Structure formats: structure tokens, C-alpha cells
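Undergrad: have a look at this fold, sequence not included:
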């Protein structure tokens, strides 16, 4: 595929800080500086802010010369999508109010969450309110830009990709997350090795993949990591270091995230203290994101230059590779379909993907270590029940998903799990598909 000026649609462009970073990455490639950037958001103020930021970034990074991107803003999604070559999805359905509900209602039941966007009760209901938007987005793509690649950043990643795969006819879909890249980069910094010299392979599921190989100049770096951990008691006060010590492979997401996907930590006061787990941390992140958006909005109004740096995200790299035929490897979330032998075929897995002019091509990994696959299967089993709930309009599957979730099951008896799901359904009812709005009691 060779495109001289690809059209790239940003859906949820009102996530202005993330949009800015992606644009900085895109326009760092000279071949993409003539792209058409089409922005869409349902919030008019946020859309206007995104447009203003995009124009300023474009002027700065292209020097205002003849080769510069065309930036358009669209209140109607289909207008942004029309004839697009790439669609970047960064929507967050319900924004801060829905996220606060995801934390406040479970907290009344004594259920602790740190991030709440991938598994658990927070992840379940974030998925269920996102699925209707994904379905309508996919329908629009099928009609107005059927050959486009959908690059999804919206969480819960694995559930969203499975739903898109099973509920729509789209095949050019890949989920993107920076956790593998930043995990390896952080490990390189910890070990004092230039990150660009580190060879690695990871695989698993989003936010719970495993660093299967970590090498520098042909030497295994895991023994050096073991010594660092043995010599530093503060390192041992991290959830993912604790998991690595017990499972033998380093997990690819932060301790805050990792603590929510297993039953061992959040339910125990002693573990929360030992591992310094920040309950409700994501609420602070949401507030920081809103403050950053308001700062950008105000800076544009005052004519103050924006400070924007590249983010090393995968979507711009994918777009560049497909557009120019330049081969590179990224990590993508895709349907399993034989990529990892000991995980369910219907699940979404995170694996290395070759990207070039032919598109995104996932790499077969084979079997994961048994202990890693066991945790991933639990994760994917819960995901499958959430997707079944939406596909089959079955509210019981929501409760069964929560029963299957490791951290929820460790904290609450089954009757309380059903009561909690009823309260969550009531709180989010206007964002759920109609068939899932029923309360079931015990």
C-alpha cells in the first residue's frame, strides 16, 4: 500500500492531550506531513480545542511550508470517516462521571480497585457502555471507509477487540497499548542498559502479557534483574516484581494495574500496605487529564504556544509502515486464531506483529509457560462472558462475568456480587444497550 497523503480519522479527538501526542508522532515522519487529519468528537468545545491544537502542532512541526497536513473538524462522525485510510479510536464513553461511578458504587461494597479499566467490575461496565459505540462506529466504517484500518486505544482493550471481531464484519482491526514498550524501557533503565540495545519478546493478553525473553548482546538479562531484586527490598514492594518472583516472567503492566487481575493483593490490608497499592488511583489520573485539557484550551485562547512531545505510540508507526512499506515490529492486540496455543481461540491476545505495506501481520508465539497461561485463561474467560452478555442480550452473563473475575470473587460473596451488578446497571442504565438494563436480584 502506497499513500502519498493518507486520511487519518481521530474518533474521540476531544481526548486532546492524547491526540496531541499522536499528532506529534505522526508528523515526525516526513512522509506523513501531507496527511489529512480529520477530527471528530461529540463535545463541541473539546473538538474545537483539538482542532486548534492540531493546527498549531502542524504549523510547528512542518514549518508552515507547502507540505503540511490538512486539518478538518467534524461534529458528524461519518464526515470524519468518509474515505479514511486509518481510524484511530480513543473514545471514553461517559467520561469522568461514569468512571467515578465505576469506583464509588463498588467501594460501597468494600471492593477495592486501583485503575478499573480492564477487568473487574470497572472493566465490565466500561466495556458494556463502550460496545454500543463500537458497533455503530464499525457500521459507519463498513459503509464509508471499508478498507480502513481501525486502530483502537480505548479500554478495556481485549474485550473491545473481541467484541469488534464477533459483533461486526471488520477484519482490519488491531488494539494498541504502550505497556510492552514502556515495561521493557523501564527494565532497561533499571538494569543500566541502553533500551535500544535490548532484545525482547513478550506475549499474553493486554495488561497481563509476559516478557518471555529479555537480552542484551545475546546475554539473558533476567539473572541481573534477579540480583537487583534480591539486593533491594524496596523493589520487592512492587506487585509485578512480586508476581515475577513467583511466576518467573515479568508482567507487562504497572503494579497498580496488575494487582486488579489476580485475587492475591487488594483484598488483604497487609498486602495493600506492603505493596503500596493506591486505591482509586485512576480517579486522580482522570482529574489530571481534565486539568491538562483545560490548560491546553486556555493556552489556545491566550495564544500561548503548546508544549508537545512525541509519545512513541504504535499507531503512527503502523500508519507509516503501511503507507510507505517500511517494515517494523509492534505489539498488537488481535484475535488469537492459533497465535498462542494454550489460550482460547476466541480471546484477544497481545503478540508481536510485523507491519509493512501488506498491513498488520501477527506473529505465532506457540505455547506460553503454563503458569502464565493459567492466569491469562482466567482473564479471557471473564472477557468472554462480558462479550456474550452483549452479543446475546443476556444480563445474567454480566453477573457471571463478575463472579468469574478473580479480584471480585476474592472480595465478595456471590449474593453481594449480584447486588453490586444490579446497582451498577441502575447507575449506568442510560449508557447500556436496552437488553442489559434489567436488575435480577439474587
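TA: That came through, no problem. The structure presented is a predicted model; accordingly, all values stated were derived computationally and were not measured.
Undergrad: could you use CA atoms for every contact and neighbour count after this?
TA: Will do.
Undergrad: neighbours of residue 291, just the number please.
TA: Neighbour count of residue 291, defined by other CA atoms under 10 Å: 12.
Undergrad: helix or strand: which one has it?
TA: Counting by DSSP states H and E, the element that carries residue 291 is helix 281-302.
Undergrad: how far does the helix or strand that comes right after that helix sit from the chain's center?
TA: Elements were assigned by DSSP H and E; along the chain past helix 281-302, the next helix or strand is helix 314-324. A distance of 18 Å separates the centroid of the chain from that of helix 314-324, by CA atoms, centre = their mean, to the nearest Å.
Undergrad: wait, what's in contact with the closest residue to residue 240 other than its chain neighbours?
TA: Leaving aside its chain neighbours, residue 240 sits nearest to residue 255 (5.2 Å; criterion: CA to CA, 6 or more residues apart in numbering). By CA atoms under 8 Å, 6 or more residues apart in numbering, residue 255 lies in contact with 238-240, 277.
Undergrad: next one for the comparison:
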């Protein structure tokens, strides 16, 4: 059966990743139509990416019809899969998410802390509207959300939209598994990792190779200085005591929570020297789009790896392929808890290994969270649910409580000035919050 895929945020620099992934899977995942969708502000980038994607398809001799449009509703007609990769406010908004918290003495990061909170505030209403359109126009389609903060956004859509065929994906578990395979000098197909936790706060409890537990070997390698951080996160390394005591694989984002002072110092120094990560990415993007314009370019350029999107297409395309073919394989996704982790609410979205079927993901039971990480994960989930509540209610008090419960903020006397600056900076993208509540 021919498949139609719609990519929301089609003008993203990441789009060549997913185009490559869909081309590579033609034998098993027969995509015959791809529609790239963006908004008016992204028209020029959409045109550039669309033409590159067309050249990629032609070079591969793939039987795929490609189009691009600003008309989202028209694009959704007949869709089987809808993939989302949007950034409300663009990289300029991301720069504010990173710069303003640093000004107040907090970590500035696009998906964690105060920056991640405001990215969620801008994004949640937009994706709820999209999901409602999917429910109306193509109700059988799966909505595959890659938009960060992926766990929070996926839970918000499941709770507050009329569409329930929603799955969140992230390239971090995929990146970790591939990097562990390199560390162990083993084909990735032989490596399995038990992931437990939340998006960007997930742990690898066990690593197996052909069923043999190799967790300690990987931890020893990390202790020796090996790393699996993506391009957008500079790892600081882990202490021997941390790794041996925890006994689980941390993910690159854990540095924000377990090395907070060192990360803040590093980020402030980097900001003084090179600006925020968003400003560095803006330079990378400008170079990428100049390259994308080259009419002789018909492949994904290697420079795209500098954007931190390694394994993005694999994570998204493997999921769609497995749903379409009812594979029953195991992948790490963001999906409803439904009792998988006993310590979290049934309707919470978790990041966990799941069996992927045509009916969606079936999470593999975890039981109780390991004691050392239980409090942190339940605390983070409380923050996430307060963030969703604030994004939907438009209540300043809810936003304040979300900050109060976030481990990277939790300073009641400094929250008000931090919030005021962020609300003022992002006012154009936060219509649900009335200005008088924070002015």
C-alpha cells in the first residue's frame, strides 16, 4: 500500500535527514508522496529545502512525488503519517531562551530549565491545533512528534487534543545505542539498552550484547573518557564515583542536573566568547542553506551533523516503517505510561522501550523506578505537568509553579524577574498569556 508522509516544518535544515531516511527505506516502507509544509516566514527556506529534496529523490530514482506548500489543511488530506519538527519563533526565539536565563544566573538551554519551559509554552498551543486538524482531516494518520521538548509536547497533545495516535521520538536513545555499539566494537543490531525515564532525562539501566550484560564495560569506557554527546552538547565527562555508584548510563542532558555549576560556568564563558548555542547554530544554518542552494548538490551534506541531528531520520523513519509493517520490534519512544512505571501517573508520557505494532507502541513494563533516580524523575514529571497546565491555562501562577518545581530554577525570589523578562521577550508567540498577568 502506497504511503503519504507530511512533514510539518518542512523548511527545517533537518529535512534532508528524513528525506534520506525515507529514500533508503523504499523497499520496506513504500512512501509514494511527501508533502513539506511550512509557514509564510519560512517560505524561502521551504523552497530551498524542497528543491534539494527533489534532487535527492531524482538522484536515487525513487518513485516519490514531492511537493511543498504553506496550506497545511490541504497537505493533510490522505496523510498516513504526519511528522512534526517545528520551532515557534525560530532560532531568534531559541537565542532568547538561552540568553535570558543566563542573564539571571540560571542555565540557558533550549529544552531544559526556563528556556525549555518557554519553548513548550510557545509550541504546545500550535501542536494542539495541528493535532485537532489531523483528527478532522486524516484521523487514521499517526502523528510522529519530533518537536522539542518532545516529552512535554507529546503529553500535552495527547491530553488536550482530539487526536490520540500520537508518538514522540528523540534521537538521544538512538544516538546512545549507536555510540555504545562503537564503544564495544559491536554491530548495533546486537546491542540492546533498557531505557527508563523521561525525554532528555532517560537512563540506560542495562546494556546487553547478544543477551550478555555489558553495562559495567560501557561505564568503564565512559570513565576512561569516551563520550556519546551529540554535536549540540559539549560533554564534561563523568566522575568515577558518579558512574560506579549510579550503575546506569547517563544521557548527555544529565550534565545540566548533575553538573549544574560547571555547566553554568562553561555556558557563561562560551556566551562571552561565541554567543549562545543558538547564535552558533544560526551561522551553521546560514552555511547549510547556502550549500542547499547548490544545484549540483543531490545528497544530504555532511555538515548537517554539526546541527546535532545525528540519527534523527533513523529514529523517525524506523518508527513509521515499523508501524506500517507491524514489525513488533523494540524501539525507544515517548508514549503514555499506562502503568509501565508504577511511580508515575497513568496519563504521563514517559520515554521507554516499547514493542512497535500497527496499533502503536506497547511499552515494556519497568515496575518501580530505581531508588537513586526515583525522586528526580517524579520531580521532573511534576514540572512537566505543571508546564502543560500553564501552557493551556495561560495562568501566571501555573507558570510560576512550573519554575518552582524545575530543578534548574527552584529559587522563589528570583523566579518573578526571570519570568517577566521571558514573557516580555516572547510576547508575540504567547497569546494564551494576557500581558497584564506578568507586566
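TA: Right, received. Where do you want to start? Remember, predicted model here, so these are calculated numbers, not experimental data.
Undergrad: what's the TM-score for these two chains?
TA: Remark: TM-score between the superposed chains equals 0.87 [TM-score structural alignment, normalised by the length of structure 2]; 418 aligned residues with a CA RMSD of 2.7 Å.
Undergrad: can you tell me how far the residue nearest to residue 240 of structure 1 sits from residue 128 of structure 1?
TA: In this view, residue 255 of structure 1 and residue 128 of structure 1 are 25 Å apart by CA to CA, to the nearest Å.
Undergrad: can you check residue 341 of structure 1 too?
TA: Counting by CA to CA - residue 341 of structure 1 and residue 128 of structure 1 are separated by 28 Å.
Undergrad: which residue packs closest to residue 200 of structure 2, ignoring adjacent ones?
TA: Nearest residue to residue 200 of structure 2, sequence neighbours excluded (CA to CA, 6+ apart): residue 253, at 5.8 Å.
Undergrad: what are the buried residues along the helix of greatest length in structure 2?
TA: If you go by DSSP state H, structure 2 has its longest helix at helix 113-137. Buried residues in helix 113-137 of structure 2, counted by 16 or more other CA atoms under 10 Å: 113-125, 127-128, 130-135, 137.
Undergrad: that helix maps to which residues in structure 1?
TA: On structure 1, the counterpart of helix 113-137 of structure 2 by TM-score structural alignment is residues 120-144.
Undergrad: ok, residue 36 of structure 2 touching residue 68?
TA: Yes. Between residue 36 of structure 2 and residue 68 there is a contact at 4.5 Å, judged by CA atoms under 8 Å.
Undergrad: of those two, who's got more company?
TA: Neighbour totals were compared for residue 36 of structure 2 and residue 68, and residue 36 leads with 27 against 22 (other CA under 10 Å).
Undergrad: any figure for the gap between the corresponding residue of structure 1 for that one and residue 9 of structure 1?
TA: Matched across to structure 1, residue 36 of structure 2 falls on residue 39, judged by TM-score structural alignment. Between residue 39 of structure 1 and residue 9 of structure 1 the distance is 6 Å, computed by CA to CA.
Undergrad: then residue 348 of structure 1?
TA: In this view, residue 348 of structure 1 and residue 9 of structure 1 are 24 Å apart by CA to CA.
Undergrad: try residue 220 of structure 1
TA: Using CA to CA, residue 220 of structure 1 is found at 42 Å from residue 9 of structure 1.
Undergrad: which of these two has more neighbours?
TA: Using other CA under 10 Å, the more surrounded residue of residue 220 of structure 1 and residue 9 is residue 9, with 30 against 14.
Undergrad: distance check, the more buried one against residue 235 of structure 1.
TA: According to CA to CA, residue 9 of structure 1 stands 42 Å off from residue 235 of structure 1.
Undergrad: with residue 99 of structure 1 instead?
TA: 31 Å.
Undergrad: more neighbours: the two, which one.
TA: Per other CA under 10 Å, whichever of residue 99 of structure 1 and residue 235 has more neighbours is residue 99, with 21 against 15.
Undergrad: the more buried one corresponds to which position in structure 2?
TA: Aligning on TM-score structural alignment places residue 99 of structure 1 opposite residue 94 in structure 2.
Undergrad: ok, now which ones touch its match?
TA: For residue 94 of structure 2, the contact set (CA under 8 Å, 6+ apart) comprises 110, 115, 119, 278.
Undergrad: quick one, strands of structure 2?
TA: 3-8, 31-37, 65-69, 81-84, 142-145, 166-168, 191-198, 201-209, 212-213, 329-336, 349-357, 360-363 (DSSP state E).
Undergrad: how about residues contacting the third one?
TA: The one in question is strand 65-69 of structure 2. Residues outside strand 65-69 of structure 2 that contact it (CA under 8 Å, 6+ apart): 10, 32-38, 46-47, 50, 53-54, 75.
Undergrad: among those residues, who's most crowded?
TA: residue 10 (30 neighbours).
Undergrad: tell me if I'm right that that one and residue 36 touch.
TA: Yes. With contact defined as CA under 8 Å, residue 10 of structure 2 reaches residue 36; the gap is 4.4 Å.
Undergrad: from the contacts of residue 94 of structure 2, pick the one nearest residue 59 of structure 2.
TA: Nearest to residue 59 of structure 2 among these is residue 278, at 32.7 Å by CA to CA.
Undergrad: alignment lookup: that closest one to structure 1.
TA: Residue 278 of structure 2 maps onto residue 283 in structure 1, by TM-score structural alignment.
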